[in-house]
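[1] have a look at this prediction, sequence included:
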Amino acid sequence: MRARLLVSALALLVALPGCGGAEADDGRTTVVFWHSLVNSSIPAFEDLVERFEAEHPDIRIDAQYIPSGDALVQKLITSVRSNTAPDVSWIRADYLEDLVRADAIYPMADFINGPDGLPDSTLEDVYPSLLQLASWRGDLYSLPMEATNLGLLYNKDLFREVGLDPERPPQTWDELLEYSRRLTLDEDGDGRNERIGFLAPVYPADSPLGPWMVWQWTPFLWQAGGSLITEDQTRVLFGDEAGVQALTLWKELYEGQNQKTFSNEFMTTFASQQAAMMLDGPWSLPNYPRLLANMDWGVAPLPAGPDGRATIGGGEYLAIFKQSEHPDAAWTFIKWMMEPEVQAQWSRESGYLPIRRSVLDVPSYRAFLEENDGLRAFVEQMSVSGNERIDYQQLEISRLIAQAIERATVGGEDPRAALEAAAAESNRLLDAAERVPDEPVAARR
């Protein structure tokens, strides 16, 4: 529904000049910035804004929180229609196609190649998986604000309880299955487990969490040697053998642990020690000391699949709207956010990962990682993080993959049949898509 809403609403729009920012009463230029940061990260962002304004006394950042998901889509639609778009917005990568088609946002080349631009060395320093998602059809229309990836959160106390080495989390899919079986507990033998080993991240496909489920499933597809889509963006590949292997693994974990009797409030279930392992990202790290205060926990890379290790890299992205009255001031803020020292502070305080490799050369950040094992595990995984962009019908195809995952796990359907049906419908969508000709297609990783 969200995909159809965004496409139909934005397809009619023509970007108009100027109502994003304004001159502040004190003579400063005001940059209106919309974001959907989680509560635990907002204080860290406020610290950054204070630092930016001290270093740029002629610019004020008016940061406005907009709930993510449907609320952000609706707000963007309304603002572009009414010529009240922000100067800068925090967006998800799957909004890019529709924003670009509506001519609502600037190509980043307009700023990167301008008088206050970026050298090639800066973009080369950014993790490639982040630039992949910041682009549409090979051209940058946004830049990353922070990085994330997916790791394995596990309960070391429960590992010890069943005789597993707490410093050796599962290294392979086979070990993930084995550890899950050993950690699952049915104390009274009634067939309803009091504890499961691994919470497979299964959510209702058509809920706002459907894309989040697909995001977490995708690295398992890659670990089996698969891909979401062909490089020329004409056919999906997730229904091939690698996809079947990945979904079969999830089905075995879900059914083998009778997971349907457990809540999908994952952190609550993990914190109450009803689950020994789950997938999570660095954005949760600021909450761990409070939520997991009575637990010895660890973070590890995702277990390797038949084709090796992989995780999914992502983040949120900043786009400059063509309605902005002060695009150059907006660009000043985005460029500043990319500086290594700024990224180091942002990562230390927010729990997000830095977007550039050179942040690891900042002495204070290196020292910080030495004292924070959890964040260090996520940072080290960036070397095997990747992403894959679907340029056409991204939201609809993601919904179809989510439905296939739900049918195979909750519904008990054969993984191959579920994926093949989703792939067939996805290919019909790709055949019908209005394509932009003669533009390069970026490589996956």
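    Structure received.
[2] okay, CA-based contacts and neighbour counts for the rest of this
    Will do.
[3] quick check: which helices or strands does the strand or helix carrying residue 129 pack against?
    Using DSSP states H and E, residue 129 falls within helix 128-133. Where contact means 3 or more CA pairs under 8 Å, 6 or more residues apart in numbering; DSSP states H and E, helix 128-133 is packed against strand 143-144, strand 311-314, strand 385-386.
[4] distance between the second one and the chain's centre?
    Computed by CA atoms, centre = their mean, to the nearest Å, the chain-centroid distance of strand 311-314 equals 7 Å.
[5] what's the following helix or strand after that strand?
    Downstream of strand 311-314, the first helix or strand assigned by DSSP H and E is strand 317-320.
[6] elements contacting the lengthiest helix in the chain?
    Ordering each helix of the chain by length in residues (DSSP state H) puts helix 415-432 first. Packed against helix 415-432 by the contact rule (3+ CA pairs under 8 Å, 6+ apart) you find helix 241-256, helix 394-409.
[7] between those, which one is closest to residue 334.
    Checking these against residue 334 by CA to CA gives helix 394-409 as the closest, at 25.6 Å.
[8] and the closest residue to residue 214 other than its chain neighbours, how many neighbours?
    Using CA to CA, 6 or more residues apart in numbering and skipping the chain neighbours, the partner closest in space to residue 214 is residue 402 (5.7 Å). If you count neighbours by other CA atoms under 10 Å, residue 402 ends up with 27.
[9] ditto for residue 63
    The local packing of residue 63 (other CA under 10 Å) involves 18 other residues.
[10] which residues touch the closest residue to residue 343 other than its chain neighbours?
    Distance criterion CA to CA, 6+ apart; nearest residue to residue 343, sequence neighbours excluded, is residue 354 at 5.5 Å. Taking CA atoms under 8 Å, 6 or more residues apart in numbering, we find residue 354 in contact with 146, 147, 343, 344, 346, 347, 379.
[11] pick the one among these closest to residue 174.
    Minimum distance to residue 174 across those is 25.0 Å, recorded for residue 379 (CA to CA).
[12] which residues does the helix or strand harbouring residue 154 contact?
    Assigned by DSSP H and E, residue 154 belongs to strand 151-155. Identification of contacts with strand 151-155 by CA under 8 Å, 6+ apart yields 169, 273, 276-281, 295-302, 311, 377-378.
[13] after it, next one along is what?
    Counting by DSSP H and E, what follows strand 151-155 is helix 156-161.
[14] from the contact counts, what lies against that next one?
    Right, helix 156-161 is packed against strand 297-300 by 3+ CA pairs under 8 Å, 6+ apart.
[15] so which elements touch the strand it packs on?
    Right, strand 297-300 is packed against strand 151-155, helix 156-161, helix 373-381 by 3+ CA pairs under 8 Å, 6+ apart.
[16] hmm, who's touching it?
    So strand 297-300 is contacted by 151, 152, 153, 154, 155, 156, 157, 169, 373, 374, 377, 378 (CA under 8 Å, 6+ apart).
[17] another one to put next to it:
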Amino acid sequence: LQQFAAFQADHPDLRVEVVLKKPYGPGGLLDYLRTAKPVAPSLLPDLMVLDAAELPTAAREGLVQPLDGLIPSQLLTDLFPFAARLGEVDGVWVGVPYQAELQHLVYDTTKLERPPMSWRDVYSSTTPFLFATGTPRGGLNDVLVNQYLALGGRLVDEEGRPVIDREPLVEALTFFNRGRKLGVIPYRVLNLSNAASVWTRFLAGEAGMAQLPATFFLMERDQLAHVGFAPVPTRNRQIAPLGRGWVLAVVTSDPERQKLAALLLEWLMEPENNGAWSRAAGRLPARRASLEMWDQDDAYVPFIRQHLERAVAAPPPEVEQVLAPPLQTALRNVLRGVSTPEEAAEEAIATVEGRR
């Protein structure tokens, strides 16, 4: 809200009214757009915040407007590559990511002298590795997908259809299977349904390392005296996090109001403004120039810049909905010890091929 007040101070002839909505479900952001447009379009906002995962639905239903000609193209080119892809739907630029999210490792420096960088380091660890086995709103499990992507696995084929590559998936599941057998991945991870529960257990000292969204670390970093950060350990030390985010989208179809909405959008995305907001809020910026506004002497900045540059954009919802359930089942079956990595992978691939 402070940023909107600052915008109004810069533009005293304009007034910004902020309407808060819950993010998802009935009465949430997307639902609000759908229900208000046909019966009370005058109640719709000119500019809206939306989870990038819901942007394709909003765009295909005509609920948000194309941005070509409204927003300078140099803003698009300054976005991290995965973020630029999140803002496009069917080749049309319809959203500007202002906040990014991805996962990395956090570790307790009193339990680990240095963080694990490879699978071998994890296997030889004397402290548990925690992560969430549940997924938000039924989406892809970042923990499994990070390993799969780092091994060269694909989420979509050349035609944009959901796909699972067998060998990378078998290898990724083998990591979790061996970690389970060695005890470094404890059985209790099956009860950790979300990142918040992992964070609570980690802070309580139940494990020396955990994979978590960056936001958890950033929001409490100043109070964390013994928590370090590192890439997620992978077989070949490749960094391939799944990139997500939130976008700003223009809703109004009125040309004059579109110009005003674009003016506010550009102001919010100015590096000084977006950089200051993201740093203060404990969020990752989606724009390179915004990250430049962070403390460049902070070791976390080059670390997270590398992750943001290499992140893979989360696939569109129609792909994620096909891939997520079988991949989730594969991971849980391996962690429960009821399927081998090969069996779990074959079942997941068969399920996806049957739904394509």
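    Received it, and whenever you're ready, just let me know what you need. Just so it is clear, the model here is predicted, and its values are computed rather than measured.
[18] follow-up on the earlier one: now which residue in the second structure aligns to the residue nearest to residue 343 of the first structure?
    Matched to the second structure by TM-score structural alignment, residue 354 of the first structure sits across from residue 285.
[19] how far away from the center of its chain is stretch 148-162 of the first structure?
    Taking CA atoms, centre = their mean, one finds stretch 148-162 of the first structure lying 21 Å from the centre of the chain it belongs to.
[20] from the contacts of residue 354 of the first structure, which ones fall inside helices?
    Using DSSP H, the contacts of residue 354 of the first structure in helices are 343, 344, 346, 347, 379.
[21] does the first one touch residue 337 like I think?
    Yes - Residue 343 of the first structure sits in contact with residue 337 when judged by CA atoms under 8 Å, with a separation of 6.6 Å.
[22] neighbour count: those two, which is higher?
    Using other CA under 10 Å, the more surrounded residue of residue 343 of the first structure and residue 337 is residue 343, with 26 against 21.
[23] wait, what's in contact with that one?
    The contact partners of residue 343 of the first structure, by CA under 8 Å, 6+ apart, come to 146, 337, 354, 355, 359.
[24] for stretch 89-109 of the first structure, buried residues please.
    For stretch 89-109 of the first structure, the neighbour count (16 or more other CA atoms under 10 Å) marks 89-108 as buried.
[25] overlap between the contacts of residue 354 of the first structure and the second structure?
    Checked against the second structure using both residues aligned by TM-score structural alignment, their matches' CA atoms under 8 Å, the contacts of residue 354 of the first structure keep these contacts: 146, 147, 343, 344, 347.
[26] near the first one, how many other residues are there?
    To tie it back to what came earlier, the one meant is residue 146 of the first structure. Using other CA under 10 Å, residue 146 of the first structure has 23 neighbouring residues.
[27] can you tell me what it aligns to in the second structure?
    By TM-score structural alignment, residue 146 of the first structure lines up with residue 99.
[28] how about its match, what does it touch?
    Residues counted as contacts of residue 99 of the second structure (CA under 8 Å, 6+ apart) are 245, 246, 247, 278, 283, 284, 285, 286.
[29] re earlier: possible to save the helices and strands packed on helix 128-133 of the first structure as TSV with distance to residue 199 of the first structure and mean neighbour count?
    Shown next, in TSV, are these (distance: least, CA to CA, whole Å; neighbours: other CA atoms under 10 Å):
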stretch	distance to residue 199 of the first structure	mean neighbour count
strand 143-144	29	26
strand 311-314	17	26
strand 385-386	22	24
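[30] out of these, the one nearest residue 197 of the first structure is which?
    Closest to residue 197 of the first structure of those, according to CA to CA: strand 311-314, at 20.5 Å.
[31] equivalent range in the second structure for that closest one?
    Per the alignment by TM-score structural alignment, strand 311-314 of the first structure matches residues 241-244 in the second structure.
[32] can you give the contact residues for that stretch?
    52-53, 82-83, 86, 100-104, 142, 145-146, 149, 307-308, 310-314.
[33] and residue 260 of the first structure? What does it align with in the second structure?
    The criterion is TM-score structural alignment: under it, residue 260 of the first structure has residue 187 as its aligned partner in the second structure.
[34] from residue 12 of the second structure, how far out is that match?
    Shown here: residue 187 of the second structure relative to residue 12 of the second structure, a distance of 59 Å by CA to CA, to the nearest Å.
[35] try residue 215 of the second structure
    With distances taken as CA to CA, residue 215 of the second structure is found 34 Å from residue 12 of the second structure.
[36] and the two? which has more neighbours close in?
    Per other CA under 10 Å, whichever of residue 215 of the second structure and residue 12 has more neighbours is residue 215, with 17 against 10.
[37] the more buried one matches what in the first structure?
    Using TM-score structural alignment, residue 215 of the second structure pairs with residue 283 in the first structure.
[38] on that earlier part again, buried subset of the contacts of strand 151-155 of the first structure?
    Buried among those by 16+ other CA under 10 Å: 169, 273, 276-281, 295, 297-302, 311, 377-378.
[39] so who does the counterpart of residue 214 of the first structure in the second structure touch?
    When the second structure is aligned by TM-score structural alignment, the residue opposite residue 214 of the first structure is residue 141. Applying CA under 8 Å, 6+ apart, we find residue 141 of the second structure in contact with 133, 134, 135, 324, 327, 328.
[40] show me the strands in the stretch 1-150 of the first structure, by range?
    22-23, 29-35, 59-65, 88-91, 135-136, 139-140, 143-144, 148-149 (DSSP state E, counting those that start in this stretch).
[41] show residues contacting the first one.
    It refers to strand 22-23 of the first structure. Residues from elsewhere that reach strand 22-23 of the first structure (CA under 8 Å, 6+ apart): 29, 30, 31, 325, 326.
[42] quick check: of those residues, which lies closest to residue 140 of the first structure?
    Once CA to CA is applied, the member of these that ends up nearest residue 140 of the first structure is residue 326, at 19.8 Å.
[43] what do we get in the second structure for the closest one?
    Per TM-score structural alignment, residue 326 of the first structure is aligned with residue 257.
[44] likewise for residue 57 of the first structure?
    Residue pairing (TM-score structural alignment): residue 57 of the first structure is matched to residue 12 of the second structure.
[45] again with residue 424 of the first structure
    So, by TM-score structural alignment, residue 424 of the first structure is matched to residue 350.
[46] gap between its match and residue 71 of the second structure?
    43 Å.
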